[in-house]
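Asker: Any chance you could fold what I've pasted below:
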Amino acid sequence: MMRFALVNFKVSFHFFFFALLATHLSAVAQPKVNLSQLKAKFPNDEMAYLNRSEKVAIEVVNGELQIDVFHQEDRVFLDKRASVFADERIYFSEAFQEIKDLDAVSYIPEKSGYNRTPVTDIKTERPSPGGGIFFDDMQVKKFTFPGAKEGGIGTVSYTERVKSPYMLSGFVFGNYVPVINSEFSVSFPASVKVSYKTYGDMKGIVFAKTTQNGKTVYTWKAQNLKASPLETESLSLRHYVPQVFLFIESYTANGQTKEVLGDVQKLFNYYKSLVKDLNKQPSSQLKALTDSLTRGKSEVEKIRSVYYWVQDHVKYIAFEEGLGGFIPRQANDVCQKRYGDCKDMASLTSSMLNLAGIPSYLVWIGTRDIPYKYAENPSMSVDNHMIAAVKWQGKWQFLDATDDRIDFGLPTSHIQGKEALIMTSEDKYEIVPVPVVPANQNTKVDSMILSIDGKTLKGNGTLTFQGLWKTSLKSAVQYRSEPQRDEYYKNVLSRGSNKCALLKNVVTGLQDRDVPVRLQYAFSVPDYVQEAAGELFINPHLTRPWADKRMEESRKNDWKHEFTHIEDMVTILPVPKGYTVTNLPTNASFSHPDFGFKLSYEQKNDQIVVRSQWTLNSLLVKKSSFPEWNKMVAALNEAYSEVISLKKG
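Answerer: I've put the predicted structure just below:
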């Protein structure tokens, strides 16, 4: 991934801190906190953040911008699990930030009051590289509040020097724990032009503009913000909470005015300055490689050949130090070293395609965890990824070489619906929405022929995956050992009951591009066929999608999905010789714009054909749709309980 510029605008759980007291706790000898009142107010929370204050001070000193952010943060531990929340981490980049004047204090409750215990063991370390593939200049200051226990308080304050005006971002009013009082401010002289944008529901956020000592001060304050629910399969916190984005539009020093940020054009101007010297002189090695891959091929064959070569031959390893986290490396170097991150792969992909005569462009884009459009937040926190793009048959095609499981023509799942900032020339750009792949392209199709052998149900089938469902399957098995793959396939192909025995599984297409993945399988399920009074009973629903997916009323967030899809199943049951069909279930269906199902049953000559289809048309099932979703799940489960009956004679 490309480095995500987040200075001040911090998004990890440990970076959100909030306030309850009017004065900072570190300034008083004995804090006064009514623990029982707080516990009554937040009965389901293990902790609450107390004073959170970030004050941004912008100056022009010796002709240069100086940006300092003073952080003051307090927390109170509300139950006996205090140690879980006692660890503190402050992440920063050596190239873009300096952390100084760090002071932390633990207030340990005793019978007579609080024992004020300063934190003395503060370590500065480099975080372990993620999976051995991500290396950067990030550092972390880490410590633990000593003696943390129920009723205890931890406070921390520090000054953050922001070394680049492009890295100033904003503030989030929200967290997964309660926020009582929270304050954000910025002060700046007349020689600096500062603007701001807000995002989310700002109701309850109080704004004030004042002038102090010739400086303009913007202040935002909030009180009693409820905890945002931390739930699985949800959008990130940034989608739900109010936020303020700051922009230094320009500043004047020594009689000269320098433009910085504030709109999309300024952001693009900065981005293009980072790539202005990129790939000006392709090497003979790169030219020869490109020619060997594309000579004599059609346009689309050239695109596929280059795209798939980069996917297969360049290993994802990120070295992101300083501006190296934002500037792509030269295609010549990436090709020679055979490793790089997203922006390096984008550099190589676009360079090779241009050498092959296919116009290709660099693209800045944010993943789906980032909610903003470029006009809403034209800063470096609006995106965190770089890919390449080509226009083929009049449509933009997005090439993300970091995912070697994706086929040409499909965007990766995590950029669907996002805006792409495409650099179409040295001075021009286009903002293009990445399409959401339609459900009918992401399909899972299961065809089975069954047979009855006493009480055992046997079957042979073919399970076919296409589109992003194919990509998901390949991702699930890619790094598993052979025994782990076998166990995974066994779970995917389990039919009927936990007694199911997988007798055969032949996988094709797993290593191929532009073709489906198919699992050809055979199975048997002992004791599945029930018999009573000379009649056989068979439940034809050997798999039951969504049967256990009822949305609880307590859930607060919308339900996020990786891709839309259609799942089809055709089950054929030959009627055993000498038997007649005495019962076929009634057809069932449910229709909603975002989801639905169809189940049908028919007898054709000596066969029973059951057709099932489940459709998800949206990446996000809204909470407002949960009642309808639950109605559908109830209808499904009722239908799943129906059986086919056969009588002899």
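
Asker: switch to C-alpha atoms for all contacts and neighbour counts from now on
Answerer: Fine.

Asker: what about the strands in the stretch 451-600 of the chain?
Answerer: 456-465, 501-508, 517-525, 530-532, 535-538, 559-560, 565-574, 579-583, 588-592, 595-604 (DSSP state E, counting those that start in this stretch).

Asker: For the stretch 151-300 of the chain, just list every one of the helices.
Answerer: Secondary structure of the stretch 151-300 of the chain (DSSP state H, counting those that start in this stretch): helices located at 264-274, 284-294, 299-313.

Asker: tell me the most buried of those?
Answerer: Across those, averaging neighbours per residue (mean count of other Cα atoms under 10 Å) puts helix 299-313 on top, at a mean of 19.

Asker: quick revisit: mind putting the strands of the stretch 451-600 of the chain into JSON lines with distance to residue 70 and mean neighbour count?
Answerer: Shown next, in JSON lines, are the strands of the stretch 451-600 of the chain (distance: least, Cα to Cα, whole Å; neighbours: other Cα atoms under 10 Å):
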{"stretch": "strand 456-465", "distance to residue 70": "53", "mean neighbour count": "20"}
{"stretch": "strand 501-508", "distance to residue 70": "58", "mean neighbour count": "15"}
{"stretch": "strand 517-525", "distance to residue 70": "55", "mean neighbour count": "21"}
{"stretch": "strand 530-532", "distance to residue 70": "72", "mean neighbour count": "13"}
{"stretch": "strand 535-538", "distance to residue 70": "69", "mean neighbour count": "18"}
{"stretch": "strand 559-560", "distance to residue 70": "36", "mean neighbour count": "18"}
{"stretch": "strand 565-574", "distance to residue 70": "48", "mean neighbour count": "20"}
{"stretch": "strand 579-583", "distance to residue 70": "74", "mean neighbour count": "15"}
{"stretch": "strand 588-592", "distance to residue 70": "51", "mean neighbour count": "15"}
{"stretch": "strand 595-604", "distance to residue 70": "48", "mean neighbour count": "17"}
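
Asker: Alongside the first, I'd like the structure of this one:
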Amino acid sequence: MYTGRNAYLLVEKKLFFFLWLFPSALFGQQLNELVSLYQHKFKESEAVIINSESEYEFDLVENKVTIKEDKSQKLLSLRYNTFINEVEFYDSNSDIEEFSCESSLNQKSVNSDRVCGNYTNSEYFFDDNKFCSHKLKLQEAGEIWKTHLSKVYNDSKYLTSVYFHDRYPIINKRIILKIPLDIEVDIREFNFEKFVVKKYVTPEGRFRIVEYSISNLSAMENVRLGRSIQFIYPHLLILVKSYQSEGEKVNILSSLNDLYGWYRSLTRQLSVQPEVFAPLVNSILKGKMTDDERIGTIFYWVQDNIRYIAFENGLAGFKPDEAHSVFQKKYGDCKGMANLTKEMLRYAGYDARLSWIGTKRIKYDYSIPSLAVDNHMICTVLLDGKKYFLDATEKYLPLGIVADRIQGRQILIEDGENYILEKIPEGSKENEMELRQVRLSMESGMLVGSYKYILQGEKKRNFLFGYHFSSGSTKDKLVKNCLIDENKNMRVNNIQLSDLNQRVGVFEINTELECMAAISSFNNELYIDIDISKDFKNWIVDENRESDIDFGEMIYKVLEVELELKDGDSVLFLPEQLKIEHEEFSVHAFYVKEPNRILYKKRIVIENGVISKDSFIQWNEAIRKLTQHYGSQIILKR
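Answerer: Model (predicted):
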């Protein structure tokens, strides 16, 4: 006897098996049952992919390895009279040869019906991504759309990864790689641990066939503070390492030496015209005597005067723009800005070098020779045994400080025909502190006093960047939101900002604070709330969420409050200490009674800026305790 969930799964399996074997024979009640099951299971999806198969065939064409992708899939509609877009992307290194769709209700969208064009991600000013799209009408629930794609990658280096998930749920998925025996391909498997992935490797004539299959995948999430999909979803990293030609092995990307060699082949194509920027360099370095002054002056000039625009444009996604061109245009991507920084510093007499790096959004490191391992370029200066890591895309970041997104990451530094592989140092969490210091007293049923908000490191940089790129009224709103968020029970007056152009040191905002609803009285007892920030209150995470929480930076929030007591005030109750320690986060909050005052200190730290899915239960328990702590107040007798 099957009951509950087991019965549900049994019905689903039977119906799907019948559909898979006899798609044209599934009518009426059976189809309705299957649609009803999937509508219940995938409430947010317009369709479900009941079967998807992608084959990648590798070939050697004119001493270059190419890859042909053939993808066929069946989409089962779960909606009525709804339009969806079936989209495929390509670029200058790939071509879509055929892309067509046909439904069980005699609807068609053939290859000539596709709409193609340039695709610009909101993060980019210009890129080389293109798309082809079919607009499909889901005429009724139960309609089945068959889609077919034929796509060619003209250079195997640019097919770096293959994912199993899709934007729709998938019932069955197969990925097949057809690899000639004379082409060496290394397939790296990532994030398989929590999934049941079947793998088969079989010989077939002059080919090695590698097949993966997986079932019952949810749709890819699009969530706030989502981590890079490289950390979340199962996927394959495709490394085409070499091929045989006339009995000789020809390396493509078989090692880091090959990857660096290819990068260097691009940078060696760059021309250098220092005469274009030499007058400017000479001018801004006048009176600058120390190395730190001279290096910092050039670094800051590039930060302040070159607009950062991300590019994705074929080889330009990997090849830096000429330094003189970036200087003249006054904009560039990370590679162009790194190259301009390098050439200006070299003109000034410093040993400056281009350096490749993968930010924390990248799961991989340089043990894997792939174009997928890095996504950023900076400039490194070697001087007297010290290395200066200069990322001019990070506006308002001072010399000697690196952004959180590259701290702890491997960096590949050019060194002629060789390279230097090092790791960017981790920053101190104390240098990333967001500190609020408040001194309060009780007047006319309110809490009033002084409030100092102190930022440093990346927090300071982010504030300055947001402030300088905001308009007048938006600047005021930004400052107030930093101080009191949108709390209508608080008011700030006489706001004073420290030097908005000073990169080095801390940044301070000083203001007067009024808390209008922080004191309640009952029977000569005062109930007082002195926590003005209440960070992460009710910040419960959906435990069914697939992605880790990624804040994009270290979290280190500190609140220090001093409440002045009047003569005759007696403390009846102070909230208990809260102390939570976890390997990914910590929370500590406590009150101390001293003569004529009460001190309160709270510290919340998420050192790596990530809460992993495995820690959601512990995180939610911590948040419940923290929220309960916020509801506990000081009680005074007056």
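
Asker: rewinding a little: could I get the helices of the stretch 151-300 of the first structure as TSV with distance to residue 29 of the first structure?
Answerer: As requested, the helices of the stretch 151-300 of the first structure are exported to TSV (distance: least, Cα to Cα, whole Å):
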stretch	distance to residue 29 of the first structure
helix 264-274	47
helix 284-294	67
helix 299-313	60
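
Asker: Out of these, which gets nearest to residue 207 of the first structure?
Answerer: helix 264-274 (25.0 Å; Cα to Cα).

Asker: quick check: that closest one aligns to which part of the second structure?
Answerer: Under TM-score structural alignment, the counterpart of helix 264-274 of the first structure in the second structure spans residues 256-266.

Asker: For that stretch, what is the distance to the chain centroid?
Answerer: 26 Å (Cα atoms, centre = their mean, to the nearest Å).

Asker: Point me to the helix or strand that includes the equivalent of residue 133 of the second structure over in the first structure.
Answerer: In the first structure, the residue matched to residue 133 of the second structure (TM-score structural alignment) is residue 142. Using DSSP states H and E, residue 142 of the first structure falls within strand 138-144.

Asker: To what extent does that strand diverge from the second structure after superposition?
Answerer: In the superposition with the second structure, the average deviation recorded for strand 138-144 of the first structure is 1.7 Å (mean Cα distance after the TM-score superposition for the first structure).

Asker: on that earlier part again, which residues touch the match of helix 264-274 of the first structure?
Answerer: Applying Cα atoms under 8 Å, 6 or more residues apart in numbering, the external contacts of stretch 256-266 of the second structure come out as 251-253, 318-320, 366-371, 414, 417-419.

Asker: Quick check on these: which are buried?
Answerer: 252-253, 318-320, 366, 368-371, 414, 419 (16 or more other Cα atoms under 10 Å).

Asker: against the second structure, where does stretch 341-361 of the first structure fall?
Answerer: The alignment of stretch 341-361 of the first structure onto the second structure (TM-score structural alignment) spans residues 333-353.

Asker: Please enumerate residues in contact with the matching stretch?
Answerer: By Cα under 8 Å, 6+ apart, stretch 333-353 of the second structure touches 272, 274, 277-278, 281, 295, 298-299, 302, 306, 308-311, 318-324, 326-327, 331, 354, 376-383, 390-393, 413-415.

Asker: Show the buried residues in the residues you listed.
Answerer: Neighbour-count burial (16+ other Cα under 10 Å) is assigned, among the contacts of stretch 333-353 of the second structure, to 274, 277, 281, 295, 298-299, 302, 306, 308-311, 318-324, 326-327, 331, 354, 376-381, 390-393, 413-414.

Asker: Skipping its backbone neighbours, what lies nearest the match of residue 133 of the second structure in space?
Answerer: Leaving out its chain neighbours, the residue that sits closest to residue 142 of the first structure by Cα to Cα, 6 or more residues apart in numbering is residue 89, at 4.7 Å.

Asker: Tell me which residue of the second structure matches up with that neighbour.
Answerer: Match for residue 89 of the first structure (TM-score structural alignment): residue 87.

Asker: just checking, what packs against the helix or strand where its match lies?
Answerer: Per DSSP H and E, residue 87 of the second structure falls inside strand 82-90. Here strand 82-90 of the second structure touches strand 130-138, going by 3 or more Cα pairs under 8 Å, 6 or more residues apart in numbering; DSSP states H and E.

Asker: all strands for the stretch 51-200 of the first structure, in order.
Answerer: Going by DSSP E, counting those that start in this stretch, the stretch 51-200 of the first structure shows strands at 64-77, 87-93, 97-110, 113-118, 123-125, 134-136, 138-144, 153-162, 170-172, 179-188, 192-199.

Asker: Dump those strands into a markdown table; add mean neighbour count and distance to residue 23 of the first structure as well.
Answerer: Output for the strands of the stretch 51-200 of the first structure, formatted as a markdown table (neighbours: other Cα atoms under 10 Å; distance: least, Cα to Cα, whole Å):
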| stretch | mean neighbour count | distance to residue 23 of the first structure |
| --- | --- | --- |
| strand 64-77 | 22 | 10 |
| strand 87-93 | 18 | 22 |
| strand 97-110 | 18 | 15 |
| strand 113-118 | 16 | 17 |
| strand 123-125 | 12 | 28 |
| strand 134-136 | 18 | 38 |
| strand 138-144 | 18 | 23 |
| strand 153-162 | 23 | 12 |
| strand 170-172 | 23 | 20 |
| strand 179-188 | 22 | 11 |
| strand 192-199 | 17 | 27 |
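
Asker: Of those, which is nearest residue 473 of the first structure?
Answerer: Closest approach to residue 473 of the first structure among the strands of the stretch 51-200 of the first structure is made by strand 134-136 (24.7 Å; Cα to Cα).

Asker: Report how many residues lie close to the alignment partner in the second structure of residue 543 of the first structure.
Answerer: Correspondence of residue 543 of the first structure to the second structure, assessed by TM-score structural alignment: residue 533. Neighbourhood size, residue 533 of the second structure [other Cα atoms under 10 Å]: 18.

Asker: repeat for the one 10 residues further on
Answerer: Burial of residue 543 of the second structure is recorded as 14 neighbouring residues (other Cα under 10 Å).

Asker: now swap in residue 635 of the first structure and tell me
Answerer: 16.

Asker: quick check, it in a helix?
Answerer: Yes - assigned with DSSP: H, G, I helix; E, B strand; the rest coil, residue 635 of the first structure falls within a helix.

Asker: Could you find the closest non-adjacent residue to whichever residue in the second structure pairs up with it?
Answerer: Here residue 635 of the first structure is matched to residue 625 in the second structure, going by TM-score structural alignment. Among residues not flanking residue 625 of the second structure along the chain, residue 578 sits closest, at 7.9 Å (Cα to Cα, 6+ apart).
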